[in-house]
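# quick one, what's the 3D model for this:
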Amino acid sequence: MPITVPLTTSRTERTMTTTTAHQLQQIARHWPDLTDALEVPTAGTGFGLGLRGYLNTLEQHDAAEQAALRAMERNPDQLGATAAPLSLRIADTMRTVEVALHETGTQIAAANQRALITPAPRDWAKDDRARRNKIALEDSRDRQRWHFTPSHTAPYSALWLCARVQGAKWPGTGLTTAQHATVRKVAAGALERIEKALDLVYQRRELSIDRPCQCGGRIEVYGGGGADPVAQCQGCGAFWSERGILAA
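The predicted structure is shown next:
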């Protein structure tokens, strides 16, 4: 879908609009990946699960994995299927993003969207009533119209907001400067959450002082973005990975 912006906007505004539209499109593209990851229980080895949690599992991963598997074992007397274990971290990310996008769309529609065209009164002439009712029906089915339902899927809300940012025709007025800023903030925050949850972003962080190396040095953990998480002591230079100490 080509990204179009009004010619009257400045270069900076066009750049921000393009960036926001791209972020909203990325949210929709990554949503199936989140759905797939939701059904994969995480035992604590991923960088995105937290630096402290990652280091805690370096030596205990095998034992924790076995304990988790035993906990999920079913009693032979049970009947029927059991639900697959879910990743609470992924579920929390999906819920947070979905709510943020839905509320943003609802607020914009409440302020900018034109009211529905009402059907014709019964006392109108037959032909006039038919034309008015046809227009009213088409208006209610306009795919660009925001419907005030309890919730929309995150991809739907993201792409709807993307269309508003791009200035696509719809039964409402264009976004104000403040509304553009709100969508920009929500889109950036939502995509950042998703990329961190899916471990798509390279991260490098230092642990707090209460978790030092045996030598007393500070530990730094880095990974994500396709790289396996690795910990390194800034004092003695020791390296750790999921398999244990790489070098000391």
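
# going forward, measure contacts and count neighbours with C-alpha atoms only.
Fine.

# helix or strand right after the helix or strand E103 falls within?
Element membership of E103, judged by DSSP states H and E, is helix 88-112. Downstream of helix 88-112, the next assigned helix or strand under DSSP H and E is helix 126-140.

# re earlier: report the buried residues of the helix holding E103.
In terms of neighbour count (16 or more other CA atoms under 10 Å), helix 88-112 has its buried residues at 89-91, 93-94, 97-102, 104-106, 108-109.

# what does stretch 110-119 give?
For stretch 110-119, by 16+ other CA under 10 Å, it's Q113.

# do stretch 134-143 as well
I135, A136, D139, S140.

# biggest helix in this protein, by residue count?
helix 11-38 (DSSP state H).

# next, the angle from that one to helix 88-112.
Relative orientation of helix 11-38 versus helix 88-112 (axes from the mean of the first three to the mean of the last three CA atoms, to 10 degrees): 140 degrees.

# packing partners of helix 11-38?
For helix 11-38, the packing partners by 3 or more CA pairs under 8 Å, 6 or more residues apart in numbering; DSSP states H and E come out as helix 88-112, helix 154-166, helix 177-197.

# can you tell me how far the residue lying farthest from the centre of the chain sits from T118?
Distance from the centre of the chain peaks at A125, with 51.1 Å (CA atoms, centre = their mean). According to CA to CA, to the nearest Å, A125 and T118 sit 16 Å apart.

# same deal with T19?
Using CA to CA, T19 is found at 38 Å from T118.

# pretty sure L207 sits against R218.
Yes - here L207 reaches R218: they are 6.9 Å apart, a contact under CA atoms under 8 Å.

# structure for this one too, so we can compare:
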Amino acid sequence: MNTATHLRTIATHWTDLTDALATTGTTTWPPAGRMSDYLNALDQADEELAEAARWQAAYNRQFLDRDPAQIGATRPPLRIAILDTMRNVEIALTATGDQVAAAVQRSPMSFAPRGWPAADRQRRDQLARADTADPRRWRYGGRHTAPHTALWLLARVEARPGPFRPLPDREYRLIANVAQEASERIERALDIADRTATLAMPCPRMINVVFPCSGRIEIHGGAGAEPVAHCIECGHIWTGQDRSAVA
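This is a model prediction of the structure:
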């Protein structure tokens, strides 16, 4: 996917993240059962689990600090991994917006000097006020939602009109990198992207009475699909029904 597609993915799927935040249950990836023991050894999975644990610990501390007599002092059924994804994406996008705006956003038009004729001064001041209040401008220090920031960055990538200079290559690369990482985080959190991983154990199928195949097993899943594993050496395929054969 290109940068524009990544930014649209962020904007269009943010409400899905919000909806998923309060739901219970887990996604279908990594797959359930003993296969996940191997996938948990992957660095990426370990990092995500550690982040979720840190957020859970921080939330628990906040919960314990509350007055037990306070109305509503019950733990909400939030999915910490989803919350972590949303927070990290918003922080990264806002920081990117600040940096891009510093490079491309033109300063507002100045107001007319006092020595101008009254009519000219009025017209100039009206234009200056409109330029300052232009809704297309990036507001530093403001509260920017992820969808708003993604669409604002998309407008800069597509060179939409406004009080902006052309986007430099360095800022374009920054947007591209952040947008790709953010959209991939969202897709992983929502389980809407195809994924592939390699199991740590080799293929256990016997190619003869003495030697096992020992080929590399790849597992494919995500996007709500049932995970499927196959050996790239002998070509054997396992589905969820015979998961224990490779676990």
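
# overall similarity of the pair, as a TM-score.
After superposition, the two chains reach a TM-score of 0.67 (TM-score structural alignment, normalised by the length of the second structure), with 205 aligned residues with a CA RMSD of 3.7 Å.

# returning to that earlier point: show the contacting residues for the residue farthest from the centre of the first structure.
Not one residue lies near A125 of the first structure by CA atoms under 8 Å, 6 or more residues apart in numbering.

# so how far is G44 of the first structure from it?
Applying CA to CA, the value for A125 of the first structure to G44 of the first structure is 70 Å.

# before we move on, the earlier item: ok, the buried residues of helix 88-112 of the first structure vs G50 of the first structure, which is closest?
Set against G50 of the first structure, the nearest of these by CA to CA is R89 (10.6 Å).

# now for whichever residue in the first structure pairs up with A159 of the second structure, how many residues are close by?
Here A159 of the second structure is matched to G167 in the first structure, going by TM-score structural alignment. For G167 of the first structure, the number of neighbouring residues by other CA atoms under 10 Å comes to 17.

# G167 of the first structure contacts H180, doesn't it?
No - G167 of the first structure sits out of contact with H180 when judged by CA under 8 Å, with a separation of 10.9 Å.

# quick check: neighbours shared by these two?
Counting by CA under 8 Å, 6+ apart, nothing touches both G167 of the first structure and H180.

# and the aligned residue in the second structure for R132 of the first structure, what does it touch?
Using TM-score structural alignment, the partner of R132 of the first structure in the second structure is R124. Listed by CA under 8 Å, 6+ apart, the contact partners of R124 of the second structure are F111, A112.

# can we see that at 6 Å?
Each residue near R124 of the second structure by CA atoms under 6 Å, 6 or more residues apart in numbering is listed here: A112.

# where does H230 of the second structure land in three-state SS?
Three-state assignment for H230 of the second structure (DSSP: H, G, I helix; E, B strand; the rest coil): strand.

# does it touch H236 like I think?
Yes - assessed by CA atoms under 6 Å, H230 of the second structure is found in contact with H236 at 5.4 Å.

# these two: which has the busier surroundings?
For H230 of the second structure versus H236, the count of surrounding residues by other CA under 10 Å is larger for H230: 20 against 12.

# nearest residue to that one other than its sequence neighbours?
Of all residues not flanking H230 of the second structure in the chain, I237 sits nearest, at 4.2 Å (CA to CA, 6 or more residues apart in numbering).

# quick one: buried residues of stretch 133-144 of the second structure?
The neighbour-count check on stretch 133-144 of the second structure (16+ other CA under 10 Å) flags R137, W138, H144 as buried.

# corresponding residue for the first one in the first structure?
It refers to R137 of the second structure. Match for R137 of the second structure (TM-score structural alignment): R145.

# next, its match: secondary structure please.
With three-state DSSP as the criterion, R145 of the first structure reads coil.

# how many neighbours does the residue nearest to H230 of the second structure have?
I237 of the second structure: 14 neighbours (other CA under 10 Å).

# okay, it and G33 of the second structure: tell me how far apart.
To G33 of the second structure, I237 of the second structure is 17 Å away according to CA to CA.

# next one: A193 of the second structure
Distance from A193 of the second structure to G33 of the second structure, by CA to CA: 21 Å.

# more crowded one of the two?
A193 (17 against 11).

# any idea how far that one lies from I10 of the second structure?
Counting by CA to CA - A193 of the second structure and I10 of the second structure are separated by 13 Å.

# what's the answer for A119 of the second structure, then?
To I10 of the second structure, A119 of the second structure is 47 Å away according to CA to CA.

# go through the second structure and flag its longest strand.
strand 194-202 (DSSP state E).

# now do the helix or strand that comes right after it against strand 194-202, angle only.
Per DSSP H and E, strand 194-202 of the second structure leads on to strand 216-222 as the next helix or strand towards the C-terminus. Angle of strand 216-222 of the second structure versus strand 194-202, following the same axes, to 10 degrees, is 150 degrees.

# name the nearest residue to G222 of the second structure, sequence neighbours excluded.
D194 (4.7 Å).

# contacts only, for the match of R137 of the second structure.
R145 of the first structure neighbours (CA under 6 Å, 6+ apart): none.

# distance check, it against K185 of the first structure.
Using CA to CA, R145 of the first structure is found at 23 Å from K185 of the first structure.

# measure the residue nearest in space to the middle of the second structure to H13 of the second structure for me?
Centrality entry for the second structure: nearest residue to the mean C-alpha point is A182, 3.1 Å, by CA atoms, centre = their mean. To H13 of the second structure, A182 of the second structure is 11 Å away according to CA to CA.

# ok, now I91 of the second structure?
17 Å.

# what's the counterpart of V100 of the second structure in the first structure?
By TM-score structural alignment, V100 of the second structure lines up with I108.

# just give the closest residue to that match, not the sequence neighbours.
Using CA to CA, 6+ apart and skipping the chain neighbours, the partner closest in space to I108 of the first structure is Q179 (7.3 Å).
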